[in-house]
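[1] coords please:
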Amino acid sequence: MFLQLLVTGLVVGSIYALVALGFVLIYKASDCINFAQGEFLLVGAYVALWVVTSYNVPFLPAVMLTLCLALALGVLVERMVLRPFIGEPVISVIMATIGLSSLMRGVTQLIWGTDTMIYPPVFPQEPVNLAGVVISQVYLWSLGLAILLLAVFSLFFKFTTTGIVMRAVADDQQAALSMGISVKKVFAITWAIAAMVAAVGGILLGNINGVNSSLAHLGLKVLPVAILGGLDSIPGAILGGFIIGVLENLVGGYLDPVFGGGVKEVVPFVILVLILLVRPYGLFGKEVIERV
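    I've put the predicted structure just below:
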């Protein structure tokens, strides 16, 4: 049972890390928490499923098309939601993302309804036996793909020109402007990447559990992941995702039967409260002291 829960926790944690990456990128670039991140995930899951089932497009091309649409959606949201609020208080941008969250969820429910929709089989159906524990291949494929994407993004931010420019803007916008860097362009790229990683998370989760409108709630569950690792730390988001994913599944597996269920759902938020009390800037976040 422990190994089964551990593998499931690692899979869920890797997807949490992907979605949390979007939180961190947007926060680093604009000091804003995007409360519509879960809806980006939901839209990605629905669009990929719609393309596969309605047009009989193979899974991989459908994913690529979904990522292109997610990129366009991210840029559109940045232009329509973030850019008009440049120079406004951060709370104004946060409230705008909350409104965007409700709008996007309502539109997805209007188009696809609220019933759970199932992806056609994509990964091999034969389960794998690991140390006597039978594990579905969809879990292993999802874990491998999520880890691969996290590694690719880590290398992207460290070694590519665009990644270095994004880090420069995140560290000091004024200095970046003085060096001739287009901060607005970086904002657009940031939102595009945030939408794309959320869409990938939605597609992977959709293959595991199916897709319905409640999938958007994952955005709120991932917020503790970003805060645990540090809202300005990409490695922290990755590690935080695995920590909360594993703890959530272990606690749920062992304590849910004792308490009649529900314990698993509150674990991320208990961790959120504890980390805010003990280390409010997260495990890897920078402690910022502002002089007033």
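[2] Going by C-alpha atoms from here, please, whenever you check contacts or count neighbours.
    Noted.
[3] Tell me how far Gly230 lies from Tyr281.
    Counting by C-alpha to C-alpha, to the nearest Å, the separation of Gly230 from Tyr281 is 6 Å.
[4] I'd say Leu247 and Leu10 touch.
    No. Leu247 lies out of contact with Leu10 (C-alpha atoms under 8 Å); the separation is 9.6 Å.
[5] Look at these two and report which has more neighbours.
    Applying other C-alpha atoms under 10 Å to Leu247 and Leu10 shows that Leu10 carries more neighbours, namely 24 against 20.
[6] Skip the chain neighbours and tell me the closest residue to His217.
    Counting by C-alpha to C-alpha, 6 or more residues apart in numbering, His217 lies nearest to Gly38, which is 6.2 Å off, once chain neighbours are set aside.
[7] Distance of the one you found relative to Leu82?
    Look at Gly38 and Leu82: by C-alpha to C-alpha, they are 17 Å apart.
[8] between those two, which one's more packed in?
    Legend: neighbour count by other C-alpha under 10 Å for Gly38 and Leu82, higher for Gly38 (30 against 23).
[9] Quick one: list the elements packing against the helix or strand containing that one.
    Assigned by DSSP states H and E, Gly38 belongs to helix 37-55. Judged by 3 or more C-alpha pairs under 8 Å, 6 or more residues apart in numbering; DSSP states H and E, the packing partners of helix 37-55 are helix 2-30, helix 59-77, helix 90-112, helix 183-209, helix 218-229.
[10] Redo the ones you listed as TSV? Include distance to Thr53.
    Putting the helices and strands packed on helix 37-55 into TSV (distance: least, C-alpha to C-alpha, whole Å) gives the following:
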stretch	distance to Thr53
helix 2-30	23
helix 59-77	10
helix 90-112	13
helix 183-209	13
helix 218-229	24
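[11] structure for this one too, so we can compare:
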Amino acid sequence: MGFFLETLFGGLMAGMLYSLIALGFVLIFKASGVFNFAQGAMVLFAALAMARFSEWAPKLMGFDHKILANLIGFVLAMVAMIAVAWVIERLVLGKLVNQEGITLLMATLGITYFLDGFGQTVFGSDIYKIDVGLPKDPIFLFEQTFQGGILISQEDLYAALIAAALVAALSLFFQKTATGRALRAVADDHQAAQSIGIPLNRIWVIVWSVAGFVALVAGIIWGSKLGVQFSLSLVALKALPVVILGGLTSVPGAIIGGLIIGVGEKLSEVYIGPMVGGGIEIWFAYVLALIFLLVRPQGLFGEKIIDRV
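    Purely as a prediction, here's the structure:
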């Protein structure tokens, strides 16, 4: 029982991190109606900015103070992500208002390759380190209840709590604020939103900035765990099955979908993997997403689209 709970907790913590990245996809889709393939590149670019600005900060300050350097790095990285959001709106999205979805989709692919190349040009292509003080040593819980206790990674636990707090805050933002309601209106119909006075350009800058903030937090967490390297953008691919499972328009769906996939891949790898030679954790999420595409394409919480003719 203790080993099962240990695997379950590990899956839940991994699932919250998947949910955090998936949230970036949902944010962009709710505002523009297009699937943002650039989210992985945004995570990588934000992590690179955080790592490099934190590294350069002591040289600018004239003394080495890790907390202050991380704070400066975070602020400058957030400024960089807002600048990216503004440039994307001015040079890309603002020119493609009311265009077909495939046009916007191809635009996000172009943004992906631009951010990958631009990030390498500005920040370099080495493997960089992000150290924000997350504890690395594991801890044992419930030692009195289960023999040997349950081994929990403190780093994963703190990362999951940070991700959960951010996801909850953004859920409230969408449901309780006027800007959140405006974002939903823009996603439903660009022209109708404009006709009632919703400033489309400002809304897109806001939502891409929020998505940039989410990418920055996700980049810091994953960069702290894995190091900042260009394979980090591939981590975002794990969020694709999450949004398919939970629904492209649902913030709660991103949470539930991430938890289901996180737990499912861990349990299947541990209990089924040995019988089939392992490797289930690599493809489990994608097979589950494929099943949902065949059975319920809108996901668990997605809105079912009905076209009337």
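[12] Just tell me the aligned range of the helix holding Gly38 of the first structure in the second structure.
    The aligned range for helix 37-55 of the first structure in the second structure is 39-57, by TM-score structural alignment.
[13] Flag every buried residue along whichever strand or helix holds Lys59 of the second structure.
    Assigned by DSSP H and E, Lys59 of the second structure falls within helix 39-61. Judged by neighbour count (16 or more other C-alpha atoms under 10 Å), helix 39-61 of the second structure contains these buried residues: 39-55, 57-58.
[14] again, but for stretch 68-82 of the first structure
    By 16+ other C-alpha under 10 Å, the buried positions in stretch 68-82 of the first structure come out as Leu69, Ala70, Leu71, Ala72, Leu73, Gly74, Val75, Val77, Glu78, Arg79, Val81, Leu82.
[15] still on that earlier bit, so which of the helices and strands packed on helix 37-55 of the first structure comes closest to Asp172 of the first structure?
    helix 2-30 (9.2 Å; C-alpha to C-alpha).
[16] Please name every helix or strand in contact with that closest one.
    Checked by 3+ C-alpha pairs under 8 Å, 6+ apart, helix 2-30 of the first structure has helix 37-55, strand 133-135, helix 137-159, helix 161-171, helix 183-209, helix 218-229, helix 234-259 packed alongside it.
[17] Most tightly packed of the ones you listed?
    Among those, helix 218-229 has the highest mean neighbour count (mean count of other C-alpha atoms under 10 Å), at a mean of 26.
[18] Pretty sure Leu140 of the first structure sits against Val11.
    Yes. If you go by C-alpha under 8 Å, Leu140 of the first structure and Val11 touch, sitting 7.4 Å apart.
[19] Show me which of the buried residues of stretch 68-82 of the first structure is closest to Leu204 of the first structure.
    The shortest approach to Leu204 of the first structure among those belongs to Ala70, at 14.9 Å (C-alpha to C-alpha).
[20] I figured the closest one was touching Val200, is that so?
    No. The criterion here is C-alpha under 8 Å, and Ala70 of the first structure misses it with Val200 at 9.5 Å.
[21] could the helices and strands packed on helix 2-30 of the first structure go into CSV alongside distance to Met104 of the first structure?
    Below are these laid out as CSV (distance: least, C-alpha to C-alpha, whole Å):
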stretch, distance to Met104 of the first structure
helix 37-55, 6
strand 133-135, 34
helix 137-159, 25
helix 161-171, 27
helix 183-209, 13
helix 218-229, 13
helix 234-259, 25
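[22] Ok, which of the ones you listed comes nearest Val292 of the first structure?
    helix 161-171 (20.3 Å).
[23] residues touching the aligned residue in the first structure for Ile291 of the second structure, list them.
    Matched by TM-score structural alignment, Ile291 of the second structure corresponds to Leu274 in the first structure. Not one residue lies near Leu274 of the first structure by C-alpha atoms under 8 Å, 6 or more residues apart in numbering.
[24] Pull out the buried residues from the helix or strand where Leu274 of the first structure lies.
    Using DSSP H and E, Leu274 of the first structure sits in helix 263-278. Residues of helix 263-278 of the first structure classed as buried: Val263, Lys264, Val267, Pro268, Phe269, Ile271, Leu272, Ile275 (neighbour count, 16+ other C-alpha under 10 Å).
[25] mean shift between that helix and the second structure?
    Average distance, helix 263-278 of the first structure versus aligned residues of the second structure after superposition (mean C-alpha distance after the TM-score superposition for the first structure): 1.0 Å.
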